[in-house]
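Chemist: Dropping the sequence and predicted coords here.
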Amino acid sequence: MTGTLRIRDRLWKVIVEFLSTGLFTANYVLAPLGVVWVAANTPSSVRGLAALLGVPTIWMFPSFTAALLTGVIYPMHSENTKSADIDWVFGILIGSVVLTAVWFLPAWENSWTSLAETLAPLRVSSMFDRLWLMGLSWIACIPLMISTSLGTATDNIEEKSLPSETGQTDEPDSSAQSTTEHKHKSPQNSDNSDPLHPTLDDLEYNWKLAPNVGFWDVGGQDELKKEIIRSVLRPLTRVDEAYERFNVSPPNGILLYGSPGTGKTLFARAIAGELGHPYLELSAGDIKSRWINESTEQVNRLFDEAEQFDRCVIFIDEIDALLAGRGNELHREHAQVVNEFLAHLDDEDPNFLVIAATNRADLLDEAATRRGRFDQQYEIGLPSRDAREEIFRVRLCDLPTALDEDDYLELADRSDGLSSADIVGIVDDAAMHAAERDAEAITPTDLHESFPSTSERTT
């Protein structure tokens, strides 16, 4: 059945949005009412003091409990934490309306009896009994609570939106087209002469806007995605007090390693796409030169151009050719290149993230994997059965197909031992077969005929 995975993903997203907004809404109703209940149930001798202290508590307490809720809500949104912040804003607004209705319940309960009966369980006994007291207490408590909470939530949204606030329009990266659309904005404007927003055409390296690729385009690798979100995306996209408290810094570089065709390049593009920063994709051969000192100059030019952006992502494939171990048998030029590259990677507060890929991590110079450089290493291996099924679904989701659930399961079983690139090739060949015979949809036969032969798998 075409698009089942996409429908399931969208349904889960809707459920998460409703649940998140509901939890935040409940917080901004129950937290202040809880403070009122505590004040109303203190001994009469200190009730006046409790009521006085309750005013600033209502200002601050809902924001504190909402911050605790984020520990539950944000993981449900995966990498899309901005969506959680938007739910937070809606929760504040809806919760404030409900709280106000409960606050003034005695003033209107005779006009809308059915609604009053619904909200009656939230009414705190002996809270307020006169209209002027309701209005005065509401003015003293609720507006500042709303403004404080909205300030926190909207600040989070603005921080996540900073890369897109310079007016850059969305343009797809032609080198990284995807079967699904992910719209990310780049921090630079091609018409802006500000040195922090360079014109891409004026740079020597082939810088691009953020790739139109995200984690949705990467089939499987769920655990790796979660780890990347935790250790890379979250530190780079959120100003987190906990990170600042413990002086936790985002990584300068991460290393993806594994056999050829396992999807390292796609994963790197997905990370860049999720971050939404300008992106440069190159191989070690684009930096190394046969001329004396030219490679070192190329390295310096690379990072000089990177410094012109607010934030950027650099992906270097075949990094082992650039940062191979420095032995006595190697030319002095190579040692200089390694030293220069690692010196840039040691920047304390860099504006870049370097993503490197290699098929041979064992060839890297030991200094390259030292703490603060490529110390975060992730293996991209052959996809599991579930991952293979998901890759087929992702690659086929926007193509006309005549497949049911059993077909996807059969494809996953039959592709055992194949890499992500192999599966992409199978889908591309099947699409070609269907187009050649002017078919309405890709059939299971088209896909099965596109599988490599046994002899091709073993070569």
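Modeler: Ah, there it is.
Chemist: only C-alpha atoms for contact and neighbour calcs from this point on.
Modeler: Noted.
Chemist: Near I314, how many residues? Count them for me, please.
Modeler: 24 (other C-alpha atoms under 10 Å).
Chemist: Please name the residues that touch it.
Modeler: 279-281, 352-355 (C-alpha atoms under 8 Å, 6 or more residues apart in numbering).
Chemist: Assign a three-state SS to the residue lying closest to S186 once chain neighbours are set aside, would you?
Modeler: Distances taken as C-alpha to C-alpha, 6 or more residues apart in numbering place H277 nearest to S186, at 5.3 Å, with adjacent residues excluded. What DSSP: H, G, I helix; E, B strand; the rest coil gives for H277 is coil.
Chemist: K160 is in contact with H277, correct?
Modeler: No. Applying C-alpha atoms under 8 Å as the test, H277 and K160 come out as separate, 11.7 Å apart.
Chemist: Compare these two (neighbour count), which wins?
Modeler: Neighbours per residue (other C-alpha under 10 Å) separate H277 from K160, with H277 holding more: 28 against 19.
Chemist: ok, which stretches of the stretch 251-400 of the chain are strands?
Modeler: Using DSSP state E, counting those that start in this stretch, the strands of the stretch 251-400 of the chain run over 253-257, 279-283, 312-317, 352-358, 376-379.
Chemist: still on that earlier bit, of the contacts of I314, closest to A441?
Modeler: When the contacts of I314 are compared for distance to A441 (C-alpha to C-alpha), E281 comes out closest, at 34.2 Å.
Chemist: Verify the contact between that closest one and I316 for me.
Modeler: Yes. The pair E281 / I316 is scored as a contact, 6.2 Å apart, by C-alpha under 8 Å.
Chemist: Just the buried positions in the helix or strand hosting W12, please.
Modeler: Assigned by DSSP states H and E, W12 belongs to helix 4-40. Using 16 or more other C-alpha atoms under 10 Å as the test for burial, helix 4-40 gives 16-17, 20-37, 39-40.
Chemist: next structured bit after that helix?
Modeler: The helix or strand immediately downstream of helix 4-40 is helix 47-76, counting by DSSP H and E.
Chemist: follow-up on the earlier one: comparing E281 and I316, which residue is more hemmed in?
Modeler: The residue with more neighbours, out of E281 and I316, is I316; 24 against 20, by other C-alpha under 10 Å.
Chemist: In contact with that one, which residues?
Modeler: Neighbouring residues of I316 by C-alpha under 8 Å, 6+ apart: 281-284, 354-357.
Chemist: same thing but at 10 Å, please
Modeler: Residues counted as contacts of I316 (C-alpha atoms under 10 Å, 6 or more residues apart in numbering) are 255, 265, 268, 280-287, 322, 354-358.
Chemist: so what sits against both of E281 and I316?
Modeler: 265, 268, 355-356.
Chemist: From the contacts of I316, list the buried ones, please.
Modeler: Buried among the contacts of I316 by 16+ other C-alpha under 10 Å: 255, 265, 268, 280-284, 287, 322, 354-358.
Chemist: What is the nearest of those to A435?
Modeler: T265 (27.7 Å).
Chemist: residues contacting that closest one?
Modeler: 176, 256, 281, 315-317, 355-358.
Chemist: since we're on the spatially closest residue to K208 that is not a sequence neighbour, how many residues are nearby?
Modeler: Distance criterion C-alpha to C-alpha, 6+ apart; nearest residue to K208, sequence neighbours excluded, is Y279 at 5.2 Å. Neighbourhood size, Y279 [other C-alpha under 10 Å]: 25.
Chemist: ok, structure two:
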Amino acid sequence: MDGQEYTTSNTAKQSRNIFQAGITLAISTVVSSACYILAPLGVLLASSKLASYVGVLIPALLSLVAIPLFPLAVAIIVFSAIDRVFNKNYYIIDRGWLFGIIIGSVILTLVWFLPLWEHSWPGLAQKLLPLRLSGLFNELWMMSLSWIAYVPMMIYANFGAVTPGNDSSTVQEARNAETSSLKNSVEGSQAHKNTADQSDKKSAEQTELSYNWQPAPETRFTDIGGMDDRKNDLRRSVLRPLIGADAAYERFNVSPPNGILLHGPPGTGKTLLAHAIAGELGHPYLELSAGDIKSRWINESTEQVNRLFIEAQQFERCVIFIDEIDALLAGRDDDLHREHAQVVNEFLAHLDAEDPNFLVIAATNRADLLDDAVTRRGRFDQQYEIGLPDHEAREAIFRVCLRDRPTTLDEEAYQELADRTKGCSSADIVGIVDDAAMSAAERDAEAITQEDLTAAVSDSNR
């Protein structure tokens, strides 16, 4: 998926979300309006029936309690149903219920005082007449007293309960129970099912993103000096099976890897190589460190891992790069906290997916610390040691770093720089070029000279 496809996908998804929000708001408003019209009238009708047997006092007292609470009870039930259907879009549902309370209360008031205005708007009065109950009385003082006793109390109790940000215990407990149920359901299914399940993908499309997903990086293999063998291996085993249909791979049922592990000393270009792989694939990209996932709170790290892969499912294809993976997936020794073992298990459960829509690239300076189960077949199948660059690679790195900057270097100068930087990492060479560029800029030179670079090499060796 290139940048244009990524933008188109996001635009289509935003349109779906807007449409879904509108439908959610409309349904919530209609159902809420009906609730706040019919529920109070139903209570009054039941009270009038009861009054014929036990007198007026007891039904009147029961109505004072039932009219505020009965609509709220109906609201809680419908809340749960709409939450489940529309993926817990609480803010939109809350707005719908607020509109419904207002609309319902206005219509209920019109029904209550219908004798006062029916001659002015006979058409509307005729439509509302079926809702008119004998218990509402026709005398103005009785209508007013009964309205004051019932309707404002109902509005106050229900309006406060569904106002966004309000922590009304009745509605909030129902909502929390629903959220907990759905959350446990997702976590349980993710632990025991493949993350590529199609129904899960559909749900993930509506998941609000908490990680910083980005379009594919602009970095390509041509931006990396050296590592020719590594780049050829990656083209053969990763890019070729992932980019388009390859008849040879399909014929022998060869699947692309779920994960790639890059290991080696610091500063050797593991992160840059991960950027280049994602750039060559053209997929949406997420870069994390182990610290972005791990948490000091119990169970939160496991939830973070689970959410990471749920979010990944919204894309047709994506690349996830995790640096310092050893801090996240270290060996599960008996001495380690149980929470760590759960994190490793959760991560591996997702990595075991068949035909996943994600590629996980992990980097570490200490591959020896990883749990044995992490590096077995079917997980990080492709493992590459990214060591210090040799002479040819160092020369190539200088050429890449200097190709967009004015220089006076000739072929012999590149050879000499490669000789002088033996034992330097890729990051060291990048720093040397940056220091030389700064030196040339400070003296307002026309180009970076060999002397600038030689001085920068000497400074880096001190």
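Modeler: Great, that's in hand. These numbers come from a predicted model, not from an experiment.
Chemist: what's the neighbour count on the equivalent of D320 of structure 1 over in structure 2?
Modeler: Superposed on structure 2 with TM-score structural alignment, D320 of structure 1 falls opposite D326. Here the number of neighbours of D326 of structure 2 (other C-alpha under 10 Å) works out to 20.
Chemist: In this model A290 seems to touch D326 of structure 2, though I could be wrong.
Modeler: Yes. Assessed by C-alpha atoms under 10 Å, D326 of structure 2 is found in contact with A290 at 8.0 Å.
Chemist: Find the residues that touch each one of the two.
Modeler: Common neighbours of D326 of structure 2 and A290 (C-alpha under 10 Å, 6+ apart) are A362.
Chemist: Format the shared contacts of E281 and I316 of structure 1 as a markdown table; extra columns: distance to L119 of structure 1.
Modeler: Converted to a markdown table, these look like this (distance: C-alpha to C-alpha, whole Å):
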| residue | distance to L119 of structure 1 |
| --- | --- |
| T265 | 55 |
| A268 | 51 |
| I355 | 54 |
| A356 | 57 |
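Chemist: Which strands and helices lie in contact with the helix or strand encompassing I93 of structure 2?
Modeler: In the assignment (DSSP H and E), I93 of structure 2 maps to helix 90-112. Contacting helix 90-112 of structure 2 under the criterion 3 or more C-alpha pairs under 10 Å, 6 or more residues apart in numbering; DSSP states H and E are the following elements: helix 3-54, helix 57-85, helix 114-117, helix 122-128, helix 140-162.
Chemist: Figure out which of those is closest to R236 of structure 2.
Modeler: Closest to R236 of structure 2 of those, according to C-alpha to C-alpha: helix 3-54, at 23.9 Å.
Chemist: between the closest one and helix 57-85, how many degrees?
Modeler: 160 degrees (axes from the mean of the first three to the mean of the last three C-alpha atoms, to 10 degrees).
Chemist: Measure how far helix 3-54 of structure 2 is from the centre of its chain, please.
Modeler: 26 Å (C-alpha atoms, centre = their mean, to the nearest Å).
Chemist: hang on, K49 of structure 2 packs against A60?
Modeler: No. Under the criterion of C-alpha under 10 Å, K49 of structure 2 makes no contact with A60, lying 11.5 Å away.
Chemist: Please identify which of the two sits among more neighbours.
Modeler: A60 (19 against 13).
Chemist: any idea how far the spatially most central residue of structure 2 is from Y384 of structure 2?
Modeler: Residue closest to the average C-alpha location in structure 2 (C-alpha atoms, centre = their mean): L209, at 2.3 Å. Separation of L209 of structure 2 from Y384 of structure 2 (C-alpha to C-alpha, to the nearest Å): 31 Å.
Chemist: repeat for I243 of structure 2
Modeler: Separation of I243 of structure 2 from Y384 of structure 2 (C-alpha to C-alpha) stands at 21 Å.
Chemist: and if you look at E280 of structure 2?
Modeler: From E280 of structure 2 to Y384 of structure 2 the distance is 18 Å (C-alpha to C-alpha).
Chemist: same question, G104 of structure 2
Modeler: Counting by C-alpha to C-alpha, the gap from G104 of structure 2 to Y384 of structure 2 is 66 Å.
Chemist: Comparing these two, which shows the higher neighbour count?
Modeler: Counted by other C-alpha under 10 Å, G104 of structure 2 and Y384 do not tie: G104 has more neighbours, with 24 against 16.
Chemist: For the more buried one, give its distance to G160 of structure 2.
Modeler: 15 Å.
Chemist: again, but for L44 of structure 2
Modeler: Taking C-alpha to C-alpha, one finds L44 of structure 2 at 23 Å from G160 of structure 2.
Chemist: out of these two, which sits in the busier spot?
Modeler: More crowded of L44 of structure 2 and G160, by other C-alpha under 10 Å: L44, with 24 against 14.
Chemist: Counterpart of that one over in structure 1?
Modeler: Residue correspondence to structure 1 (TM-score structural alignment): L44 of structure 2 is left unmatched.
Chemist: Same question for T364 of structure 2.
Modeler: Match for T364 of structure 2 (TM-score structural alignment): T358.
Chemist: wouldn't that match be in contact with G261 here?
Modeler: No. Taking contacts as C-alpha under 10 Å, T358 of structure 1 lies outside contact range of G261: 11.1 Å.
Chemist: circling back: in structure 1, what stretch matches the helix holding I93 of structure 2?
Modeler: The aligned range for helix 90-112 of structure 2 is empty, by TM-score structural alignment.
Chemist: Over to stretch 273-291 of structure 2?
Modeler: By TM-score structural alignment, stretch 273-291 of structure 2 lines up with residues 267-285 in structure 1.
Chemist: do stretch 173-183 of structure 2 as well
Modeler: So stretch 173-183 of structure 2 sits over no part of structure 1, by TM-score structural alignment.
Chemist: Pull the distance from that stretch to the chain's centre.
Modeler: 19 Å.
Chemist: Adding distance to L363 of structure 1, write the contacts of I314 of structure 1 out as a markdown table.
Modeler: Shown next, in a markdown table, are the contacts of I314 of structure 1 (distance: C-alpha to C-alpha, whole Å):
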| residue | distance to L363 of structure 1 |
| --- | --- |
| Y279 | 26 |
| L280 | 24 |
| E281 | 21 |
| F352 | 24 |
| L353 | 22 |
| V354 | 18 |
| I355 | 17 |
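Chemist: Just give me the closest of the residues you listed to T70 of structure 1.
Modeler: Scanning these for proximity to T70 of structure 1, where the rule is C-alpha to C-alpha, the winner is L353, at 26.5 Å.
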